[in-house]
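# Here is my input, please return the structure:
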Amino acid sequence: MSEELRVTDLVTGYGKQEIVHGVSMTARPGHITCVFGPNGSGKSTVIKAVAGLLPAWSGSLQLGETDLTGLAVHHVVRKGIVMMPQGGGVFPRFTVTENLRMGGYSLADASLVEQRIETLIDEYPSLQRRRHVAAGSLSGGEQMMVAIARALVPDPTFVLLDEPSAGLSPALVSETMSRVEELRKRGVGVVMIEQNIREALPIADSIYIFAGGYRKFAGTSADIRDDQHLMSLYMGGESDDQSG
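Prediction:
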């Protein structure tokens, strides 16, 4: 697929509090788009709106020619966008297979779901061995693998990742970034919210930096001059925005 994910002039927030003030961004299938910014910058709020978890107060959300604005979560999944919550969000008491089955909840064809599960389990030998084990008993790295495989069950165009490295050891952070790169190799677009800039920058095809609910930067790692420039953008001290 060649459908771009486009967020245009998005305004949204929680309750009556506006958090995101007219943010725009574009992500491409088969590319890794990283969104950086301090806590409270609005980055997670944006992808929650894309996933249908928050309403767009104004602006638009589109996947190719499909308008996603106002769609419920299960309809967004059917259109090709899946969100993986922070930490992966596995169901600890469910087996690996049951967790993967949850990834297909929005699909009407149960046989297709089972077929995709078998295909994914074949691709991850360690999951094949543990398929009947409760996900909560797996290591952090294995749980992340389950979460990524579950996100792939609906055969998405895009996967939205909310800080996938949060709480992981340095070794597991590196492994998680490798898993994200595997998604790109499959042709899946990734929009990744991440605090671990050092690990995420090398795999990013495009970068956005948010601060205070505004977009402060849009470009690539090559457009960031040095660490001082990066931190100035990150903290919202200056704007170096480019057309996204």
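# Please make it C-alpha for all contacts and neighbour counts, starting now.
Noted.
# where along this protein do the strands fall?
5-14, 17-27, 32-36, 58-63, 66-67, 81-84, 158-162, 189-193, 206-211, 214-219 (DSSP state E).
# can those strands go into CSV with extra columns for mean neighbour count and distance to Gly141?
Below are the strands of the chain laid out as CSV (neighbours: other C-alpha atoms under 10 Å; distance: least, C-alpha to C-alpha, whole Å):
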stretch, mean neighbour count, distance to Gly141
strand 5-14, 20, 29
strand 17-27, 19, 27
strand 32-36, 26, 20
strand 58-63, 19, 31
strand 66-67, 12, 35
strand 81-84, 26, 15
strand 158-162, 26, 15
strand 189-193, 27, 18
strand 206-211, 24, 25
strand 214-219, 23, 31
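# can I get the ones you listed in a markdown table with distance to Ala49?
Shown next, in a markdown table, are the strands of the chain (distance: least, C-alpha to C-alpha, whole Å):
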| stretch | distance to Ala49 |
| --- | --- |
| strand 5-14 | 8 |
| strand 17-27 | 10 |
| strand 32-36 | 14 |
| strand 58-63 | 8 |
| strand 66-67 | 13 |
| strand 81-84 | 11 |
| strand 158-162 | 11 |
| strand 189-193 | 13 |
| strand 206-211 | 15 |
| strand 214-219 | 15 |
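# Here is the second sequence; please produce its structure so I can put it next to the first one:
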Amino acid sequence: MTRRLLRAAALAAGSALVALVLAPGQAVAQQEVIQPGASITTGDGYCTLNWIYDGTGDQAGSVYGGTAAHCVEGVGQRISLATSSLGEATVEFGEVAFVADELDYAFIEIDTAHTDLVDPALKGHPQIPTGVSTTETAAVGDLIQFSGHGVGFHLTPITQEQRVGILGYNDGTQHYVNGAVSPGDSGGPVANLTDGNKALGLVNTLGAGVAELPYVGEGGVSLEGMFADAAASGFTVTLRTVG
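Coordinates of the predicted model:
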């Protein structure tokens, strides 16, 4: 697919984006590790945790997990791990500490009592993340790795963890990836394989439509822009990497 077509797909996605939050239901698989790609629940719906972050400045000493803002109700809300999308809550591990509705991201402060459950590695991919993928290092056409609990994909570890897409657009604040995601993946991690197994961003929305050819994929905030946006509000964190 050409750069022009990929960019057109990214821009056209805005007319077909829908939030990816689910209603409760039946459990599928156990999850007791706080890591990118883990299923999380507020009790009213299911999403996926993205990356692990370490606080700096006023947030120094705190550890955070990320998700989408539309997955939570507000600061102070308690969050639990879940067995999977449509599953059962397991460990209540933290509470929402920061919400940015405009760019659709949120940080969950992990309870000190549960930091021993934290693993910064992308679920199913212990070599990811090695750093942050930016506009200077990423390029349209890069291979992108998903790991999450979208409905349908949540049924097996392979379909949770081995979905690969193609980067169609990234301006440093927002990105679009042509690839397979579904409700339940919202808030989850987006990694750039081509750019050295780095963290690119998180899943916010699902897009489908036609721009010269049919397309399907996800749109979301890129970490490069997310960090800058959070810092502008006095909330500073860094990505925790593997190794």
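# What does the TM-score come to for these two?
Here the TM-score for the pair of chains, by TM-score structural alignment, normalised by the length of the second structure, is 0.27; 131 aligned residues with a C-alpha RMSD of 7.0 Å.
# Would you tell me which of the strands of the first structure gets closest to Gln143 of the first structure?
Smallest distance to Gln143 of the first structure across the strands of the first structure (C-alpha to C-alpha): 12.1 Å, for strand 81-84.
# helix or strand right after the longest strand seen in the second structure?
In the second structure, ranked by residue count with DSSP E as the criterion, the top strand is strand 89-100. Next along the chain after strand 89-100 of the second structure, taking DSSP states H and E as the criterion, comes strand 105-110.
# That following strand versus strand 89-100: what angle between them?
130 degrees (axes from the mean of the first three to the mean of the last three C-alpha atoms, to 10 degrees).
# Go through the strands of the first structure and name the closest to Met144 of the first structure.
Using C-alpha to C-alpha, the nearest of the strands of the first structure to Met144 of the first structure is strand 81-84, at 9.8 Å.
# Assess the claim that Leu206 of the second structure and Gly217 are in contact.
Yes: if you go by C-alpha atoms under 8 Å, Leu206 of the second structure and Gly217 touch, sitting 6.0 Å apart.
# show me what contacts Val210 of the second structure?
Shown in contact with Val210 of the second structure (C-alpha atoms under 8 Å, 6 or more residues apart in numbering): Ala9, Ala12.
# mind listing what's buried in the helix or strand hosting it?
Element membership for Val210 of the second structure, per DSSP H and E: strand 205-211. Neighbour-count burial for strand 205-211 of the second structure, counted by 16 or more other C-alpha atoms under 10 Å, picks out Thr205, Leu206, Gly207, Ala208, Gly209, Ala211.
# What sits closest to the fifth one if chain neighbours are left out?
Right, Gly209 of the second structure. Tyr215 (5.6 Å; C-alpha to C-alpha, 6 or more residues apart in numbering).
# Tell me which residues of the helix or strand harbouring that neighbour come out buried.
Tyr215 of the second structure is part of strand 213-221 when elements are defined by DSSP H and E. For strand 213-221 of the second structure, burial by neighbour count (16+ other C-alpha under 10 Å) applies to Tyr215, Val216, Gly217, Glu218, Gly219, Gly220, Val221.
# distance of the fourth one from Arg78 of the second structure?
Right, Glu218 of the second structure. Taking C-alpha to C-alpha, to the nearest Å as the criterion, Glu218 of the second structure is separated from Arg78 of the second structure by 27 Å.
# Many thanks, we can stop here.
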